[in-house]
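Asks: my questions concern the predicted model and sequence given below.
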Amino acid sequence: MLTGTGLTWLMVLVGGAAGAVGRFTVNWLVERRSRPAPRATLAVNVAGSLLLGLLAGTGAALPGWLGALVGTGFCGALTTWSTFGYETAHMLGSGAVGRRQALLNVLTTLAAGLGAAALGWQLGSL
């Protein structure tokens, strides 16, 4: 039976696998229905922020393995700062309209992500 560090590693691996599949699925569903845009990235980042805020709001009420599984593993693989940065930089290179879209993308992602994390924290602390 795994305990301690071995269990933590396993939880991160299992959560990461599930989060990666979730991210791939959201991308696939969004791109099937709309033109390429950062909508899928926004969706996974906001969802991950909400979930991580919820976990953080519960504090020490949750066992450590659950934080490793959902927080580090699942949310870590689901969310993506690198894709957000790449998509924003790509928009910046697309002329005046692209620069406006990039600014809107940054403001929307930050506001929605922080708002979702705060909401999750509040819900978790109830």
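Replies: Yep, that arrived. Numbers count the residues shown, from 1 in each chain.
Asks: contacts and neighbour counts: CA atoms only from here.
Replies: Noted.
Asks: now the most centrally placed residue in the chain. Nearest residue, chain neighbours left out?
Replies: For the chain, the residue nearest the mean C-alpha position is residue 79 (2.7 Å; Cα atoms, centre = their mean). In space, and not counting its chain neighbours, residue 79 is closest to residue 45: 4.8 Å by Cα to Cα, 6 or more residues apart in numbering.
Asks: try it against this one:
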Amino acid sequence: MNALLVALGAGVGAPLRYLAAQRFGTRGIFAVNVIGSFVLGVLTGAAVATPGMALLGTGLCGALTTYSTFGHETVELLRSGRRRAALLNVVGSTVLGVLSAAGGVAAGAALFG
């Protein structure tokens, strides 16, 4: 059952990531990584049960926020000579991702814990 929930969540998350990349490029990938980190933090802070975590955490957030896409976008920035943008992408994604996850944990615990 959990595998099906993961697949359903991924079926929503992957197209959202694709559309964000098509519409907003690197900024879209950056945004979905930060938003996904926050959502996963909320789920963790709320101590969401296994089915909910499979659907929304592993499925949706896992497909929405992928390290491979982040890596690809960073390499493409470097290839195009945009070193500063690549560095900002790495630092910004890491720092804001962690801060978003921490904020999400706090929000989830406060709202649902």
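Replies: Good, I have the coordinates. The shown structure was predicted, so the numbers you read here are calculated from the model rather than taken from an experiment.
Asks: quick revisit: please name the residues that touch the residue nearest to residue 79 of structure 1.
Replies: 78-80, 109, 113 (Cα atoms under 8 Å, 6 or more residues apart in numbering).
Asks: quick check: the counterpart of it in structure 2 vs residue 21 of structure 2, distance?
Replies: Residue 45 of structure 1 maps onto residue 33 of structure 2 when the alignment is built from TM-score structural alignment. Computed as Cα to Cα, to the nearest Å, the residue 33 of structure 2 to residue 21 of structure 2 distance reads 11 Å.
Asks: got the contacts of residue 45 of structure 1 as TSV, with distance to residue 38 of structure 1 and secondary structure columns?
Replies: Supplementary listing: the contacts of residue 45 of structure 1 in TSV, determined by distance: Cα to Cα, whole Å; DSSP: H, G, I helix; E, B strand; the rest coil:
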residue	distance to residue 38 of structure 1	secondary structure
78	14	helix
79	13	coil
80	11	coil
109	10	helix
113	14	helix
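Asks: by neighbours, which of those residues wins?
Replies: Ranked by neighbour count (other Cα atoms under 10 Å), the contacts of residue 45 of structure 1 have residue 78 at the top, with 25 neighbours.
Asks: that one -> structure 2?
Replies: By TM-score structural alignment, residue 78 of structure 1 lines up with residue 64.
Asks: just residue 27 of structure 1 next, same as before
Replies: So residue 27 of structure 1 corresponds to residue 21, using TM-score structural alignment.
Asks: what segments of structure 1 are helices?
Replies: Residue ranges of the helices in structure 1, as given by DSSP state H, are 4-33, 39-58, 64-66, 76-78, 81-92, 95-124.
Asks: for the third one, packing partners?
Replies: Using 3 or more Cα pairs under 8 Å, 6 or more residues apart in numbering; DSSP states H and E as the contact criterion, the neighbours of helix 64-66 of structure 1 among helices and strands are helix 4-33.
Asks: quick check: angle from the helix it packs on to helix 39-58?
Replies: Orientation of helix 4-33 of structure 1 against helix 39-58 (axes from the mean of the first three to the mean of the last three Cα atoms, to 10 degrees) gives an angle of 150 degrees.
Asks: tell me how far helix 4-33 of structure 1 lies from the chain's centre.
Replies: Taking Cα atoms, centre = their mean, to the nearest Å, one finds helix 4-33 of structure 1 lying 10 Å from the centre of the chain it belongs to.
Asks: same thing with stretch 94-103 of structure 1?
Replies: Chain-centre distance of stretch 94-103 of structure 1: 24 Å, with Cα atoms, centre = their mean.
Asks: and residue 100 of structure 1, what's its match in structure 2?
Replies: For residue 100 of structure 1, the residue aligned by TM-score structural alignment is residue 84.
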